[in-house]
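Asker: got a structure for you, letters missing:
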């Protein structure tokens, strides 16, 4: 099992959570890691940022894979939307690794926080 899946499993075991709550918690954790790692940009140390971006990629890979699985009962249009958003996030993670900017990081953080809020029932 990879690092993101382990983190997901630990989060879901730490307190009784629904799957939606666990997904939200992992997205928030990834967003927090991105924010924390972004402070290294000023010094030129991109290693923490690349680690946070890799974690975010793993989280989104798992979310998109689970959401689009054939046995998932979500409607097809919702599955497609999650898949499209996952692809967008993965591309933006790679782009941010190549050319990091505060704006790119902020966009990824905003996406994670918005989806986490929606999963918690607090849209926008």
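Answerer: Yep, that arrived. If you're wondering where the values come from, they're calculated on a predicted model, not measured in any experiment. Numbers count the residues shown, from 1 in each chain.
Asker: rest of the way, CA atoms for contacts and neighbours
Answerer: Will do.
Asker: now the farthest one out in the protein, which residue is it?
Answerer: residue 43 (25.0 Å; C-alpha atoms, centre = their mean).
Asker: select the longest helix from this structure.
Answerer: Across the chain, the longest stretch assigned as helix under DSSP state H is helix 76-98.
Asker: contact partners of that helix?
Answerer: 49-50, 53-54, 56-57, 60-61, 63-65, 67-68, 104-105, 108 (C-alpha atoms under 8 Å, 6 or more residues apart in numbering).
Asker: so among those, which ones count as buried?
Answerer: 49-50, 53-54, 56-57, 60-61, 63-65, 67-68, 104-105, 108 (16 or more other C-alpha atoms under 10 Å).
Asker: farthest-apart pair in the residues you listed, please.
Answerer: 49 and 68 (28.1 Å; C-alpha to C-alpha).
Asker: ok, and here's another one to check against it:
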């Protein structure tokens, strides 16, 4: 699993030069994967849910790790906001994996957050 996430990150890195654009593209990819699971909720599998949420969780873990480093160039408030969002996403992901039955609607929150952050990174 980790290998797949790293490979996806490297492939996206090659296609996109700017780090903010890269991060935006990865967030959009994660959002699309979660949205696909939601759209196919009735016919999808638990494994597809797990794969989509794992990719998103790994991505947010990387973001959180990056903003909590001493040498992060971001202002403290932004770093704190990203860390808080990341914690929310990790907790929500855990809850969805533990109790997937009502998760279809809960996936919307993860998709919306990823898309909003991606849009912000693009400056749109």
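Answerer: That came through, no problem. Keep in mind the model is a prediction, meaning the values are calculated, not measured.
Asker: what's the TM-score once they're superposed?
Answerer: Once superposed, chain against chain, the TM-score is 0.89 (TM-score structural alignment, normalised by the length of structure 1); 121 aligned residues with a C-alpha RMSD of 1.6 Å.
Asker: out of the buried ones among the contacts of helix 76-98 of structure 1, the closest to residue 29 of structure 1 would be?
Answerer: residue 56 (9.0 Å).
Asker: which stretches of structure 1 form helices?
Answerer: 3-14, 19-38, 47-67, 76-98, 102-119.
Asker: check how far the shortest one sits from its aligned residues in structure 2, on average.
Answerer: By that I understand helix 3-14 of structure 1. Average distance, helix 3-14 of structure 1 versus aligned residues of structure 2 after superposition (mean C-alpha distance after the TM-score superposition for structure 1): 1.8 Å.
Asker: mind listing what's buried in that helix?
Answerer: Under the neighbour-count criterion of 16+ other C-alpha under 10 Å, helix 3-14 of structure 1 has 4, 7-8, 11-12 buried.
Asker: apart from its chain neighbours, what residue comes closest to the residue at minimal distance from the centre of structure 2?
Answerer: Note on structure 2: the residue nearest the mean C-alpha position is residue 56, at 3.4 Å, using C-alpha atoms, centre = their mean. Leaving aside its chain neighbours, residue 56 of structure 2 sits nearest to residue 30 (5.4 Å; criterion: C-alpha to C-alpha, 6 or more residues apart in numbering).
Asker: isn't that neighbour right next to residue 58, touching?
Answerer: No. Counting by C-alpha atoms under 8 Å, residue 58 is not a contact partner of residue 30 of structure 2; they are 10.0 Å apart.
Asker: more neighbours, these two?
Answerer: residue 30 (23 against 16; other C-alpha atoms under 10 Å).
Asker: quick revisit: correct me if wrong: the residue nearest to the centre of structure 2 contacts residue 28.
Answerer: No. Counting by C-alpha under 8 Å, residue 56 of structure 2 does not reach residue 28; the two are 10.0 Å apart.
Asker: and residue 25 of structure 1, how far from residue 118 of structure 1?
Answerer: 12 Å (C-alpha to C-alpha, to the nearest Å).
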